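[1] Have a look at this fold, sequence not included:
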């Protein structure tokens, strides 16, 4: 065969720490070149006869796993060469073209490389929320998987089960795990759609994402009235907390991030009309008297481009997302204090207002289709899942109505 591959140490390119890159050297029709595997070791840690890393290497928790990673890279490259030969393409390729083909395929199978590219794409399109979610997931995976790279083939059913055990062993919840798993699944699906990985490797046909029922997050109308009637001076640290919660409830359960980015020009002719950041769906609803009283405090003496609520402080968009993240944490802490002041036993979070709005709408006999539109859901199924459980006190009232009279 006129084409061959060899794992070796590139002794021409020493790094600052004295190590040398482990490379795959390509020989093709009497010409040669190479590309890096991403691994570097000291000369004393490389076995030149066996073409593997010696057990003396201390830069990893498992030398065997690292050698398997190198061998897998070579096997993958060999498979590509064999396929090119079968398709009668190999003999017409220059060594540069062959190297490009091998490195392109090698990178496309890297979960880390592909995810980094998605994060960069999100930032370029100013989808910083997605970028943060993917970055967080990548950090958690790298904390679990100690090798320098992770291929999609390695991210299989067994890997997901081991990651699950790792997550739960840290006293984390199944619902927190589900967030990570859905992100992994989304990345895998994107890789399949762009034909970077074959569908046969997809692990989520076997692995099922698990969740546990969460505590009911909707407030009763009685508790919502407590917040509405709770009087606060505007110098009190809970003044904005109370207003944000009520405004969210009165604006169809508007999310905290959408409230943060809501600008004055979205309020006109007695209506609020804006595009939700998460789904890009347009909301358009009338301003009630109660909502108008809250908004009056925030909209006066502002330009159309100004934000309604004093949540975002900086000009650069990426920094504005960080402002929202920080403000949300403070908001959630203050909601706990507000609940104590109002003698509300339920745990308040930034999402409770949305659930409370949906539940109260249902209890006031508003049709499910209308609630779905108010919440901005794309289907009734989503709304049904959203409202799958009602508070116990409401269920008790329904049961009392069923007594034989």
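    Received it, and whenever you're ready, just let me know what you need. Note that the structure is a prediction, hence the values are computed from the model and not measured. Numbers count the residues shown, from 1 in each chain.

[2] going forward, measure contacts and count neighbours with C-alpha atoms only.
    Will do.

[3] for the strand or helix carrying residue 98, packing partners?
    Using DSSP states H and E, the element containing residue 98 is helix 95-108. Contact here means 3 or more C-alpha pairs under 8 Å, 6 or more residues apart in numbering; DSSP states H and E; on that basis helix 95-108 packs against strand 20-28, strand 31-41, helix 63-86, helix 111-124.

[4] how much space between residue 172 and residue 178?
    11 Å (C-alpha to C-alpha, to the nearest Å).

[5] who's more crowded, these two?
    Using other C-alpha atoms under 10 Å, the more surrounded residue of residue 172 and residue 178 is residue 178, with 17 against 12.

[6] right, and that one touches residue 210 too?
    Yes - with contact defined as C-alpha atoms under 8 Å, residue 178 reaches residue 210; the gap is 6.3 Å.

[7] got another, please set it beside the one above:
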């Protein structure tokens, strides 16, 4: 039987799952499913992966309201699968096959809330007990230096030793230490977030279900507070990093608080300052030239 791109993708997904890489397996599946939908639901052949087809696929994704970061994710997953097939001798090497499609990071995509909107989102009055719980979790993520939602799952007061919260990031294993006060310790005890064994497929699926519910809750909370900006679990991490920069916290400190092993990763989170802020800074810096 001839091995198709679709069949090879499933083989890659099965191997990833067997090694516990459920997140990457999920992304492989989403990318292949999306490209198959673009082709009209057909089985994907290796011959379907051409520079011309990929460019048309990119335009299709943008036309169907996908963000550039989603475009990049799908393209990078397809590229990874194709490269594995080349290594396995199942596909021919094509120079610059993915060269003309977007595989970078959309730095113009706004992920952070400014301080007034953030304050309203985290402290605004809501009546629904469910939305109050969503707001509580969002507060914890922000107050714990933009802690990722996945790391919140394994958090309890026993993680606090001598006033310092110590944890290892699930994604990278990087150790993070955050000084906490009694108020934040109380917040941690109020969370009661269920913990899942993410090394199993069942645990991963349960976690993904909880994450989807949390993101849906964030949308409902934003609507209840008349906030029109898109909010997701990533918002509080990006907001913490951006606001820390605006308060002139050194990038190295921000990077350590986020648990990044490379400062370049931190810089992706930071959109920088707007023209007004740059203008104020420039006036201060140039003040030394004024005649006294």
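    Arrived safely. Since this is a predicted model, take the numbers as computed values, not measurements.

[8] which stretches of the stretch 51-200 of the second structure form strands?
    160-161, 164-168, 175-179 (DSSP state E, counting those that start in this stretch).

[9] In the first structure, point out the residues matching the last one.
    Across the first structure, the stretch matching strand 175-179 of the second structure (TM-score structural alignment) is residues 282-286.

[10] Pull out the buried residues from the matching stretch.
    If you call a residue buried by 16 or more other C-alpha atoms under 10 Å, then stretch 282-286 of the first structure has these buried ones: 283-284, 286.

[11] Mind putting those residues into a markdown table with distance to residue 53 of the first structure?
    Converted to a markdown table, those look like this (distance: C-alpha to C-alpha, whole Å):
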| residue | distance to residue 53 of the first structure |
| --- | --- |
| 283 | 59 |
| 284 | 63 |
| 286 | 69 |
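
[12] Helix, strand or coil: sort out the closest residue to residue 116 of the first structure other than its chain neighbours for me.
    By the measure of C-alpha to C-alpha, 6 or more residues apart in numbering, the closest residue to residue 116 of the first structure outside its immediate chain neighbours is residue 135, 7.9 Å from it. Classification of residue 135 of the first structure using DSSP: H, G, I helix; E, B strand; the rest coil returns helix.

[13] Just confirm residue 135 of the first structure contacts residue 120, I think it does.
    No - at 10.0 Å, residue 135 of the first structure and residue 120 do not qualify as touching, with contact defined as C-alpha under 8 Å.

[14] any chance you could map the helices in the second structure?
    Here the second structure has its helices, by DSSP state H, at 5-18, 22-38, 51-63, 68-87, 115-123, 129-143, 149-152, 182-191, 201-224, 235-246, 251-258, 263-269, 275-286.

[15] mean shift of the fifth one relative to the first structure?
    After superposition onto the first structure, helix 115-123 of the second structure sits on average 3.9 Å from its aligned residues (mean C-alpha distance after the TM-score superposition for the first structure).

[16] same deal with the second one?
    With both structures laid over each other, helix 22-38 of the second structure and its partner residues in the first structure are 1.7 Å apart on average (mean C-alpha distance after the TM-score superposition for the first structure).

[17] now the fourth one
    Compared with the first structure after fitting, helix 68-87 of the second structure deviates on average by 2.6 Å (mean C-alpha distance after the TM-score superposition for the first structure).

[18] Which neighbouring elements make contact with that helix?
    So helix 68-87 of the second structure, by 3+ C-alpha pairs under 8 Å, 6+ apart, packs with helix 5-18, helix 22-38, helix 51-63.

[19] And the ones you listed: which comes nearest residue 137 of the second structure?
    helix 22-38 (22.5 Å; C-alpha to C-alpha).

[20] so where is the closest one in the first structure?
    The counterpart of helix 22-38 of the second structure in the first structure, using TM-score structural alignment, spans residues 128-144.

[21] Show me what counts as buried in that stretch.
    128-132, 134-135, 137-138, 141.
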